[in-house]
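>>> sequence plus predicted model, see below.
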Amino acid sequence: MSDEKDAAAEAPKSNKMLMMIVALAMVLLGGGGVGAFFMLRGDSASAAEEKPVKGAVVAIENPLTVNLAEGHYLKFGFALQMTEKAGEEEVDTNEALNLAIEQYTGRTVAELSTQAGRDKIKADLLEKIEKAYEKDDEQMVMDLYYTSFVTQ
């Protein structure tokens, strides 16, 4: 009979201990989740702060004509969206023109006839231009706009 009383007395102690362990685990996991939320939110807030501010738009005066594959050609014009940090000084666009010629020469009309194809090639060109016009680790060009785009 005394064995039954001991077993009955130990059962509530083990239940209390189990509940304490579960509660502690929930507090730790919840705290970790809240901490991760604020850390990730802080990263997105700092990324939004780093987004460059639009400055002047530098238009390329004359459209380019480049040879495409299979005897076709592309005539297109574009403009550079500068950042505010680039200032108002005149921009030498010769390097951008050279990069554009290299990017589009030899492409197929099929690549350029779809929106996805144009967007991919444009994104690659923008990346090259951004690197070329970077000054003291500061981004000077932030976008590229087509002003004309004709394939033949």
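Structure received.
>>> for the rest of this, base every contact and every neighbour count on C-alpha atoms.
Will do.
>>> neighbours of residue 52, how many?
16 (other CA atoms under 10 Å).
>>> list the contacts of it.
Residue 52 makes contact with 83-84, 139, 142, according to CA atoms under 8 Å, 6 or more residues apart in numbering.
>>> separation between it and residue 84?
Counting by CA to CA, to the nearest Å, the separation of residue 52 from residue 84 is 7 Å.
>>> same check on residue 139?
In terms of CA to CA, residue 139 sits 10 Å off from residue 84.
>>> of those two, which one has the most company?
Taking other CA under 10 Å, residue 139 and residue 84 do not tie; residue 139 has more neighbours (19 against 16).
>>> before we go on, here's another structure to hold up against the first:
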Amino acid sequence: MPIEQRVISGGKIGAKNAQQGPGLKAAEEPPAKSGGKRVKLLVIGAVLLVVLGVGAAYLGGVFDRGAAAEPTAPPAPTPGEVLAVDPVSLNLAGGHYLRIGLGLQLTSDVQEAPDPSKAVDAAIKLFSGRTMEEVSDPATRDALTAELAVQLVEVYEGEVMDVYLTNYVTQ
């Protein structure tokens, strides 16, 4: 029967032997890490964060690229005189009539009273042909007056800032 040779050590299985026997080679230890990989990763991470931060700031508008500032709304005009427009009679649907008088709120910049015929023309176009129920309803009347005011601001190019109904009679 062949003789088996066994080596018995006092340590745990898989542990490094503190004592080297005559036939055992010393286990080679892996070279100590100098931390080179860790430093490279930290540097790459820092550079990446800086690049992302600058990119986000640039796209977010933090840096002034010489772009013009957003336009601000012009200041609201200050009210001046109210120009009274003589009442006119308009034809409504169904043979009815509307007598309407206007007051044009001028801006304080106006030196000479504008021609009221533009306001009368706009009122005729807006109110004529409507039904008696439409012009009698307070909500519809307010909506029509607001629409007329918008049209007059455009027609008079800043000379008129609002309109008032001074006479409003239906028949």
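Great, that's in hand. Note that the structure is predicted; figures quoted are calculated from it, not measured.
>>> superposing both, give me the TM-score.
TM-score of the superposed chains, computed with TM-score structural alignment, normalised by the length of structure 1, equals 0.65; 138 aligned residues with a CA RMSD of 3.3 Å.
>>> need the helices for structure 2, in chain order.
Using DSSP state H, the helices found in structure 2 span residues 36-60, 117-127, 132-136, 138-155.
>>> would you reformat those helices as JSON lines and include mean neighbour count and distance to residue 73 of structure 2?
As requested, these are arranged in JSON lines below (neighbours: other CA atoms under 10 Å; distance: least, CA to CA, whole Å):
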{"stretch": "helix 36-60", "mean neighbour count": "11", "distance to residue 73 of structure 2": "24"}
{"stretch": "helix 117-127", "mean neighbour count": "16", "distance to residue 73 of structure 2": "26"}
{"stretch": "helix 132-136", "mean neighbour count": "15", "distance to residue 73 of structure 2": "34"}
{"stretch": "helix 138-155", "mean neighbour count": "16", "distance to residue 73 of structure 2": "16"}
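>>> residue 90 of structure 2: which of the ones you listed is closest?
Residue 90 of structure 2 lies closest, by CA to CA, to one member of the helices of structure 2: helix 117-127, at 6.5 Å.
>>> in structure 1, what residues pair with the closest one?
Alignment of helix 117-127 of structure 2 against structure 1: residues 94-104, by TM-score structural alignment.
>>> what's the average distance of the matching stretch to structure 2?
Superposing on structure 2 and averaging over aligned pairs (mean CA distance after the TM-score superposition for structure 1), stretch 94-104 of structure 1 comes out at 1.6 Å.
>>> ok, residues contacting that stretch?
For stretch 94-104 of structure 1, contacts defined as CA under 8 Å, 6+ apart pick out 64, 66, 68, 121, 125, 128-129, 132.
>>> do stretch 154-165 of structure 2 as well
Counting by CA under 8 Å, 6+ apart, 77, 79, 100-107, 109-110, 114, 118, 145, 148-150, 152-153 sit against stretch 154-165 of structure 2.
>>> now do 6 Å
101-107, 149, 153 (CA atoms under 6 Å, 6 or more residues apart in numbering).
>>> let's check: the centremost residue of structure 2 is which one?
Residue closest to the average C-alpha location in structure 2 (CA atoms, centre = their mean): residue 70, at 12.0 Å.
>>> what's the separation between it and residue 51 of structure 2?
On the measure of CA to CA, residue 70 of structure 2 and residue 51 of structure 2 end up 28 Å apart.
>>> which strand runs longest in structure 2?
strand 79-91 (DSSP state E).
>>> which positions within that strand qualify as buried?
79-80, 82-85, 87, 90-91 (16 or more other CA atoms under 10 Å).
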